[in-house]
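Asks: okay, structure incoming, though there's no sequence with it:
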């Protein structure tokens, strides 16, 4: 996220010289706002900026169009996360088919998620330079190719290679959440972020729900054929409905249109160029390395990123541990695989409740920012998390000790109720920590939230290897003790949220990344004013000869 801030930082390093009237007798206030933002490269070419053509950007799309785009992206996100969470339903069959242990079969789950964590970061810089649309199409194409490879795999090794490559090919949240930033600015994007976060976490529950039925009633290869069918449908939907939204790509197109239109009208070709047209090279190896390295730098050096990412990552890991614990827990009541899959429906309902619970707070904060955008501190976005994050520990404690089974006269509905509480907390943790880092890190938000996504996928991946041994370790209370241990860890991870809410301003003052925002505030105010005035007033295209 924060891609527009990233663009500002890049422009400062690309030998662009801002046009000024320092020697002019006219006052600064008398100058056109467009001229204030007019920029030239070292060859004297005027570079089209967002403030000079706001009507062509994603911000100018109607709300209806934005949410149609977002709905397709939500389906895309569900599809990618479906691929991660449906695989455990094939573990037993893969083990039997090729004579490997079930632990060896789970390597496919671990490899997919771990490489998904790295893949998200690798796809991000390319989407910034070449646009969201082609990168998402390319990602979906490769994921579908590897899904076909898995469906037709003749042996265990081919299956593992297909899983690993599919994980690395998944663009995921680094691009989809960046697309949200193309449509709304940081002050108005919370509804869009909430929608995409819901789709992301929902994919982890849709997998076991659908996978349970396939495990019970279909040959195991259908688990991968369904991935391919879902992925192909999503790719076609994205191809037909979603336009390009990346601002630099849209500005390039607008600059070309203006030059072409001028020639068509018999006028001199205007000296105006798109931001990518004036670059000698679109993207360098050094830029890719910096983009890939920065999330890890922030993860290690910034307490805000570290604590938020660990809490969010651990919360996501729980869902994947549940993919293993659900079977033995609900098997006590005689649940078949399809019935166990339906046990994830309460978790899915919990995601809906978590999503709905954020809306009043988003509405209130957005109304306040309309009055004064800097009157709402970033820590405000953690307020609702103070109340919902403890639900994770409560839900785990409850799930643990309602896993005793029917011999203790415990009804199966009890652990499902606590699972729904965990779903509420999981959604709220992801939404609040992500939203907070977007507000706290401005131009570094993409890297900060990249660390969040990395932690979620990486921790979920390694959990695939230890979750089953973890739940088989204890001689007594085999199902109760592991969940209790997880609940204790969850309790400890909640503490930093309270620390950041009350001490966040002090923590940010000691951060060179967060403090770099101070110099951007006044420029951001003017930029927002220009964009609102021009978009609202239907301003004509500005052409500079």
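Replies: Now that the structure is in, tell me what you want to look at. Note that the structure is predicted; figures quoted are calculated from it, not measured. Numbers count the residues shown, from 1 in each chain.

Asks: going forward, measure contacts between C-alpha atoms and count neighbours the same way
Replies: Noted.

Asks: check contacts around the spatially most central residue of the chain.
Replies: In the chain, the C-alpha nearest the mean C-alpha coordinate belongs to residue 173, at 2.9 Å (CA atoms, centre = their mean). Neighbouring residues of residue 173 by CA atoms under 8 Å, 6 or more residues apart in numbering: 77, 120, 200, 453.

Asks: same thing with residue 333?
Replies: Counting by CA under 8 Å, 6+ apart, the residues that residue 333 touches are 405-406, 412.

Asks: can we see that at 7 Å?
Replies: The contact partners of residue 333, by CA atoms under 7 Å, 6 or more residues apart in numbering, come to 405-406.

Asks: cool, residue 315 as well?
Replies: Going by CA under 7 Å, 6+ apart, residue 315 touches residue 426.

Asks: tell me which element it is part of?
Replies: helix 303-331 (DSSP states H and E).

Asks: after that helix, which helix or strand is next?
Replies: Going down the chain from helix 303-331, the next helix or strand is helix 337-342, by DSSP H and E.

Asks: of all the residues in the next helix or strand after that next one, which ones are buried?
Replies: Scanning forward in sequence from helix 337-342 by DSSP H and E, the next helix or strand is helix 345-371. Residues 345-355, 358, 362, 365-366 are the ones in helix 345-371 that count as buried (16 or more other CA atoms under 10 Å).

Asks: tilt between helix 345-371 and helix 303-331?
Replies: Following axes from the mean of the first three to the mean of the last three CA atoms, to 10 degrees, one obtains 160 degrees for the angle between helix 345-371 and helix 303-331.

Asks: now for helix 345-371, which elements pack on it?
Replies: Identification of packing neighbours for helix 345-371 by 3 or more CA pairs under 7 Å, 6 or more residues apart in numbering; DSSP states H and E yields helix 190-217, helix 413-441.

Asks: just name the most buried of those helices.
Replies: Among the helices and strands packed on helix 345-371, helix 413-441 has the highest mean neighbour count (mean count of other CA atoms under 10 Å), at a mean of 25.

Asks: distance from it to the middle of the chain?
Replies: 14 Å (CA atoms, centre = their mean, to the nearest Å).

Asks: next, the one to line up against it:
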């Protein structure tokens, strides 16, 4: 064989070996890398020799590697290819017809049982992350209306009589929280969840400490706004659940995450009422500062990157450096300039909101339900103080009904949402996100009933346990609605789930900030009985929205307006 023919042969073998190595990408960090080197051969001068081939063959044929091969119809079984290449290298055959895989040879992806894939992490580790994120979410949301019970002492301490400041102490937080999902959510899809969460939590602690140290009312209001801006956990949390769990196990984790988000604002007034009475209003802000600091340390220790787009991009970058193959790319990587990436990422939440019918309908319905719950929450304390003569501290206990309803609703969702999905898989049915929605109609009826009961019993001063039971039904309806819809959106939008949730939260937080302002005029004009009836009737009138999602959700997803979200699912499922 001439020198030129020998060189061509070994170059072809190296190409095949490199292709094989891509099939072993799930263990690429410790895979021996075959390469060609020039050696002096007697009578032939310098010739090419395949280096490390024996090590690669021994490594690849080990029984533990069986699960590491990505299989498909466009190339032959890896072990058979190894045998044929080994024969060529050892000179036992002149076969040069080993066909490399051309279609996806430069694509870096996870394979079955890949330990770097968050879906394959141990359950204990997954649930540690979920519980930590739930605690962060609850603690962040707890601060939303924690200032309500101590707003009067704050004004008195700063010698202010301006009623507008009392409203701003609470509502300015919501204004910050309206804006925050628009940049924290997309940033987590551009740079990963881990650093975004850590930076946001650090800012949250700093701004919360600034609130506690405020020397005038304007400074306190400014820090309240900045603290609201630093709430990144709410939009990112559902995306982390999607990163960690398959569809059939996602409902329970979403229930825990969503419960923490809605339970925080309910528990906040209970804690603030007693803490403000006994330790002063500044400790109402110092306590969450301390809790956030502890959770931030745990976040640094426990949480590692879960967003698979970033994991694969980092893996591809590392392999390009190790293999000197500039063509290696993550399956999610696209040729875009940084400016284009920043622009497309920043506009993605609003783009999805206005181009996806299912996201728009889900957002409208959840926002109204959420807003009505906030009307109830902001009414509970003054109503029980005025009509049932509860003290400022005891009025916080009236929120226990709402807490129980939220807890029971989350428990119900944790069992039923996954059961629907698992039953469909048992029957070999194709998974559809709409399988998350059967609880919406019962939740609608329960919430309407709760608003009726609360309004009429408070109006006529029925024994205080009865209106508290009414608030429990409101909480149950909110939990079932919120968890079902957020899980539905996460399942529908693939790798862009956080952007979709961010868009939903912008509208939801806007409603929660401004709709409660209509509560006092409404109840003053109609009374608690007819005011509660009006709110309950509006919820009933909107019941066709969840019915439309249940019956027509898949058809709506197939429409042109959903192509952006569908693109994410196509990439993810390919």
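Replies: Received it, and whenever you're ready, just let me know what you need. The structure displayed is predicted, hence computed values, not measured ones.

Asks: returning to what we had before: what does the residue nearest to the centre of the first structure correspond to in the second structure?
Replies: Here residue 173 of the first structure is matched to residue 234 in the second structure, going by TM-score structural alignment.

Asks: have a look at how far, on average, the helix or strand encompassing its match is from the first structure.
Replies: Residue 234 of the second structure is part of helix 233-244, with elements assigned from DSSP H and E. For helix 233-244 of the second structure, the mean deviation from the first structure after alignment is 1.8 Å (mean CA distance after the TM-score superposition for the first structure).

Asks: what's the answer for stretch 197-209 of the second structure, then?
Replies: So stretch 197-209 of the second structure averages 0.9 Å relative to the first structure (mean CA distance after the TM-score superposition for the first structure).

Asks: next one: stretch 360-369 of the second structure
Replies: Here stretch 360-369 of the second structure, set against the first structure after superposition, deviates by a mean of 1.6 Å using mean CA distance after the TM-score superposition for the first structure.

Asks: follow-up on the earlier one: how close does the match of residue 173 of the first structure get to residue 415 of the second structure?
Replies: Residue 234 of the second structure is 23 Å from residue 415 of the second structure, where distance means CA to CA, to the nearest Å.

Asks: show me what contacts residue 183 of the first structure?
Replies: Neighbouring residues of residue 183 of the first structure by CA under 7 Å, 6+ apart: 58-59, 66.

Asks: quick one: map it onto the second structure.
Replies: Checking TM-score structural alignment: residue 183 of the first structure goes with residue 244.

Asks: ok, residue 417 of the second structure - contacts?
Replies: Contact analysis of residue 417 of the second structure by CA under 7 Å, 6+ apart lists 251, 436.

Asks: let's see it at 10 Å
Replies: Listed by CA atoms under 10 Å, 6 or more residues apart in numbering, the contact partners of residue 417 of the second structure are 247-252, 254-255, 435-439, 480, 483-484, 487.

Asks: ok, back up a step: next, format the contacts of residue 173 of the first structure as JSON lines and append distance to residue 254 of the first structure.
Replies: Shown next, in JSON lines, are the contacts of residue 173 of the first structure (distance: CA to CA, whole Å):
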{"residue": "77", "distance to residue 254 of the first structure": "30"}
{"residue": "120", "distance to residue 254 of the first structure": "29"}
{"residue": "200", "distance to residue 254 of the first structure": "33"}
{"residue": "453", "distance to residue 254 of the first structure": "33"}
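
Asks: distance to residue 226 of the first structure and secondary structure added to those, as CSV?
Replies: Output for the contacts of residue 173 of the first structure, formatted as CSV (distance: CA to CA, whole Å; DSSP: H, G, I helix; E, B strand; the rest coil):
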residue, distance to residue 226 of the first structure, secondary structure
77, 16, helix
120, 23, helix
200, 19, helix
453, 26, helix
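
Asks: list the contacts of residue 379 of the second structure.
Replies: Applying CA under 10 Å, 6+ apart to residue 379 of the second structure gives the contacts 373, 516, 519-520, 523, 528.

Asks: which stretches of the second structure form strands?
Replies: Ranges of strands within the second structure are 35-41, 45-51, 107-108, 329-330, based on DSSP state E.

Asks: so the first one corresponds to what in the first structure?
Replies: Strand 35-41 of the second structure lines up with nothing in the first structure when matched by TM-score structural alignment.

Asks: tell me the angle of that strand relative to strand 45-51?
Replies: 140 degrees.

Asks: how about the strands of the second structure, which one is nearest residue 448 of the second structure?
Replies: strand 329-330 (48.7 Å; CA to CA).

Asks: hey, where'd the helices end up in the stretch 401-545 of the first structure?
Replies: Secondary structure of the stretch 401-545 of the first structure by DSSP state H, counting those that start in this stretch: the helices cover 413-441, 445-471, 480-509, 512-515, 521-537.

Asks: by contact count, what packs against the first one?
Replies: Read it as helix 413-441 of the first structure. Here helix 413-441 of the first structure touches helix 190-217, helix 303-331, helix 345-371, helix 383-388, helix 390-401, helix 445-471, helix 480-509, helix 512-515, going by 3 or more CA pairs under 10 Å, 6 or more residues apart in numbering; DSSP states H and E.

Asks: if we compare those, which one ends up closest to residue 167 of the first structure?
Replies: Ranking these by proximity to residue 167 of the first structure (CA to CA) places helix 445-471 first, at 10.1 Å.

Asks: so how far is the closest one off the chain centroid?
Replies: 14 Å.

Asks: in it, what's buried?
Replies: Applying 16+ other CA under 10 Å to helix 445-471 of the first structure flags 445-465, 467-468, 470-471 as buried.

Asks: now residue 125 of the second structure: how far from residue 497 of the second structure?
Replies: The spacing between residue 125 of the second structure and residue 497 of the second structure, counted by CA to CA, is 22 Å.
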